[in-house]
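Trainee: my questions concern the predicted model and sequence given below.
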Amino acid sequence: METPAFFSTVFIACLLLSITGYSIYVGFGPPSQDLRDPFEEHED
């Protein structure tokens, strides 16, 4: 269990989970109030 491949796999999995969690937080959490919708701005 102490192979470099195991630690690399765990590191990449944690990295992907943290990026996904941060993206969901920015997209749907409190910071999403500051996002702008370019399609609504140019509504005809």
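Mentor: Received it, and whenever you're ready, just let me know what you need.

Trainee: C-alpha from now on. contacts and neighbour counts both.
Mentor: Will do.

Trainee: in the protein, where's the longest helix?
Mentor: Ranked by residue count and defined by DSSP state H, the top helix of the chain is helix 4-28.

Trainee: following that one, which helix or strand shows up next?
Mentor: helix 38-41 (DSSP states H and E).

Trainee: ok, and what's touching stretch 6-16?
Mentor: Outside stretch 6-16, not one residue touches it by CA atoms under 8 Å, 6 or more residues apart in numbering.

Trainee: how about it: buried residues?
Mentor: Using 16 or more other CA atoms under 10 Å as the test for burial, stretch 6-16 gives no buried residues.

Trainee: chain center to that stretch: distance?
Mentor: 16 Å (CA atoms, centre = their mean, to the nearest Å).

Trainee: try it against this one:
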Amino acid sequence: METTTLFTIFISGLLVSFTGYALYTAFGQPPQQLRDLFEDHGD
């Protein structure tokens, strides 16, 4: 492979991994237990 192709693949991989990391830190882990607030209050 040419150097340009390898460099492009490397930069693309870095971009994808950085985007995934940024999304994970922005939104965090999903909560373990979800509550439905409408069902908690009833009618």
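Mentor: Good, I have the coordinates. Note that the structure is a prediction, hence the values are computed from the model and not measured.

Trainee: just give the TM-score of the two.
Mentor: The TM-score (TM-score structural alignment, normalised by the length of the second structure) is 0.64; 29 aligned residues with a CA RMSD of 0.6 Å.

Trainee: before we move on, the earlier item: how big's the offset between the longest helix of the first structure and the second structure?
Mentor: In the superposition with the second structure, the average deviation recorded for helix 4-28 of the first structure is 0.3 Å (mean CA distance after the TM-score superposition for the first structure).

Trainee: now do the same contact list for the residue nearest the centre of the first structure.
Mentor: Geometric centre of the first structure, nearest residue: S23, 2.6 Å, by CA atoms, centre = their mean. Under the criterion of CA under 8 Å, 6+ apart, S23 of the first structure has no neighbours.

Trainee: the longest helix of the first structure maps to which residues in the second structure?
Mentor: Aligned using TM-score structural alignment, helix 4-28 of the first structure spans residues 3-27 in the second structure.

Trainee: could you look up the SS state of E2 of the first structure?
Mentor: Three-state call for E2 of the first structure (DSSP: H, G, I helix; E, B strand; the rest coil): coil.

Trainee: and it, how many neighbours?
Mentor: Look at E2 of the first structure: counted by other CA atoms under 10 Å, it has 6 neighbours.

Trainee: and what of the one 3 residues further on?
Mentor: Neighbouring residues of A5 of the first structure were enumerated by other CA under 10 Å; the total is 10.

Trainee: how close does it get to P30 of the first structure?
Mentor: According to CA to CA, to the nearest Å, A5 of the first structure stands 37 Å off from P30 of the first structure.

Trainee: fine by me, thanks again.
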